[in-house]
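Peer 1: sequence first, predicted coordinates after that:
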Amino acid sequence: MSSSAAHVVLPFGQFYGREEVRRSAPDLEWALLRADPHRIVSRHSHDEAHFVLVLDGLYVSSAVGAPAVSHGVQLIYNPPGTTHRDRFEARDRVVSGRFLALSVGTEALAALRMHTTRDDTPQHAVVIESAGAIAAAHRLAVACTRQGRDAAYEQQAMALELLCHADNTVRVTHSAPCSHAAAPAWLQRACEYLDDSRGGQSCIAEAARVAGVHPVHLARVFRRFTGQSPATYVRQRRLEQAQCLLRFTTRSAAEIADSCGFADQSHFTHAFRNVYGATPAAYRAAHGVAELSHLPN
């Protein structure tokens, strides 16, 4: 991301990746895509609400509320206006991933109860853990590859089923450490920047610049609404991402330390041990993962 935090607004239903298939119905559009290892994903916005079902790979999104790294099958709801940089991390030095994206237009969203009241309106990404919603999304992903006279009808029905399952789940489970109804709009911009940064001395000052506030004001308001300082927030997100990369990739600890923004491997080891009670090497060994450089020929 550039220091100006410039970004593009993607057209309805458009996502970064190599499309396998794309289908649409009134006010809905869904597609199966694979990660494009040769394309750099820029910071961007989606005006419409959309769901992302991660089918394979290590998915990373800087959207507020999104997990540090999604591994395995995971369903994420992004409300209208989400700004982020989402991408797939390399596993064994190869970038790969596959996902289903379902875009929901304004009228379709209004027909649901997701956004009927201010209290019910999610202002940030929501990880959906409902088994029914995940199953519906997975059925839609499988159905996308089908051909035949009734294929389009079946896919539309499955897309609507996903929306119905997700409706109550999104409204009931969306939460944050603060009251986002009262939080200033610039706070989310700051969080998005911090989620997508690699830390460093200028990180918080740059987040304040992006948000259009003084760093002191950022620190005071950030703690009020999140319960922690911006620096603590960044450390937590970097460690969460590093933990997933240690467990689900064979990248070396040095590579992970660098990609997650730690000064060096020693700094990474010290920070990781303080939080997780084990060194990165011990944590990885406990989960049966060997670094790529240590794999047998």
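Peer 2: Here it is on my side, so go on.
Peer 1: going forward, measure contacts and count neighbours with C-alpha atoms only.
Peer 2: Will do.
Peer 1: quick one: the helices in this structure, in order.
Peer 2: Remark: helices assigned in the chain by DSSP state H are 106-111, 131-143, 151-173, 185-196, 203-211, 215-226, 230-248, 253-259, 265-276, 280-286.
Peer 1: ok, second structure coming up, stack it against the first:
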Amino acid sequence: MIELERGCYLGVNKRDYNINGLLVRETEYLSKVYEGWHAHSNAHITFILAGGNREQRKKSESVASPGKVIFYDSGEVHRNFNTALPSKNINLEIESNLLERYDIKMTSIGAIIHANPDTKFLLLKMYNEMRQSDLYSTESIQMLFLNLVTTVSHCLNKQQPSWIKIIHEQLNDRWAEKITLNDLARVAHVHPVTISKHFPKFFSCTLGEYMRKLKVERALSMLKSTSLSLTEIAYTCGFADQSHFTHTFKQMTGFLPAQYRKI
């Protein structure tokens, strides 16, 4: 087993943006890479932009496909194999002392990112800032990271009633459907007024905003894994037309759909 030092990944590092305690790095995989067990000295979040692989940890195995976000704690042993070439990742590497001031544990981030579509959008906006790399990029990346940290802290510090989990599962399972407030109330066995009052507190947005996030999240994968046109993807993901899809996608990710597909 090998341990990779700060900023080291098994592919080719194309570009990065280095801030004290935080590193945003774009890594490409163009040829067969080391498939043995390894770990990283710092915790990091990986966003699969293109390609992917099979990922194995000591007690689990999963497919890392385009649009997926994966969290690795510092020193966590894993290996990647069957890499689909070419592949491309965004890696957000976080040094432990950076989060001490916010009283957030690395493992807490891992528990939240998979359930929160905002994580993907914040990572893509950091990546976009890294690509632009102008006078405002450092502050923008810091703000986006603090937004991510704040989101994690917000989720962890709230006692969620049991019906919130039911609603979360319903929305994620039925992301392509039209779901009404009465539908949610019936499934969760709570009054529509109760949902209306507490939904923004636990989801940090309105019902409509959250559903649009889920639709854009699905579009991220479809743009990379299918040859469907933008219009076809827009309709498949439940948008009224391509224009609405393009506007919403750009607002949430910082990229136009066509730009994202070419990354």
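Peer 2: Done, it's in. Everything quoted here is computed from the prediction, not taken from an experiment.
Peer 1: so can I have TSV of the helices of structure 1 showing mean neighbour count?
Peer 2: Formatted as TSV, the helices of structure 1 follow (neighbours: other CA atoms under 10 Å):
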stretch	mean neighbour count
helix 106-111	14
helix 131-143	19
helix 151-173	19
helix 185-196	21
helix 203-211	20
helix 215-226	16
helix 230-248	19
helix 253-259	18
helix 265-276	15
helix 280-286	17
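Peer 1: now the ones you listed as JSON lines including distance to residue 54 of structure 1?
Peer 2: Converted to JSON lines, the helices of structure 1 look like this (distance: least, CA to CA, whole Å):
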{"stretch": "helix 106-111", "distance to residue 54 of structure 1": "22"}
{"stretch": "helix 131-143", "distance to residue 54 of structure 1": "10"}
{"stretch": "helix 151-173", "distance to residue 54 of structure 1": "15"}
{"stretch": "helix 185-196", "distance to residue 54 of structure 1": "19"}
{"stretch": "helix 203-211", "distance to residue 54 of structure 1": "28"}
{"stretch": "helix 215-226", "distance to residue 54 of structure 1": "27"}
{"stretch": "helix 230-248", "distance to residue 54 of structure 1": "15"}
{"stretch": "helix 253-259", "distance to residue 54 of structure 1": "22"}
{"stretch": "helix 265-276", "distance to residue 54 of structure 1": "26"}
{"stretch": "helix 280-286", "distance to residue 54 of structure 1": "24"}
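Peer 1: which stretch among those helices comes nearest residue 70 of structure 1?
Peer 2: Among these, helix 230-248 comes nearest to residue 70 of structure 1, with 8.4 Å by CA to CA.
Peer 1: contact partners for the nearest residue to residue 208 of structure 1 once chain neighbours are set aside?
Peer 2: Nearest non-adjacent residue to residue 208 of structure 1, counting by CA to CA, 6 or more residues apart in numbering: residue 215, 5.2 Å away. Residues in contact with residue 215 of structure 1 (CA atoms under 8 Å, 6 or more residues apart in numbering) are 204-205, 208-209.
Peer 1: sorry, back to before: out of the helices of structure 1, which gets nearest to residue 74 of structure 1?
Peer 2: Using CA to CA, these put helix 131-143 closest to residue 74 of structure 1, at 7.5 Å.
Peer 1: helices or strands next to the closest one in the packing?
Peer 2: Using 3 or more CA pairs under 8 Å, 6 or more residues apart in numbering; DSSP states H and E as the contact test, the elements touching helix 131-143 of structure 1 are strand 49-61, strand 74-78, helix 151-173.
Peer 1: residue 122 of structure 1 contacts residue 79, doesn't it?
Peer 2: Yes. Using CA atoms under 8 Å, residue 122 of structure 1 is in contact with residue 79, at 6.8 Å.
Peer 1: circling back to that earlier point, for the helices and strands packed on helix 131-143 of structure 1, give me JSON lines that also has distance to residue 192 of structure 1.
Peer 2: JSON lines is the format used below for those (distance: least, CA to CA, whole Å):
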{"stretch": "strand 49-61", "distance to residue 192 of structure 1": "9"}
{"stretch": "strand 74-78", "distance to residue 192 of structure 1": "13"}
{"stretch": "helix 151-173", "distance to residue 192 of structure 1": "20"}
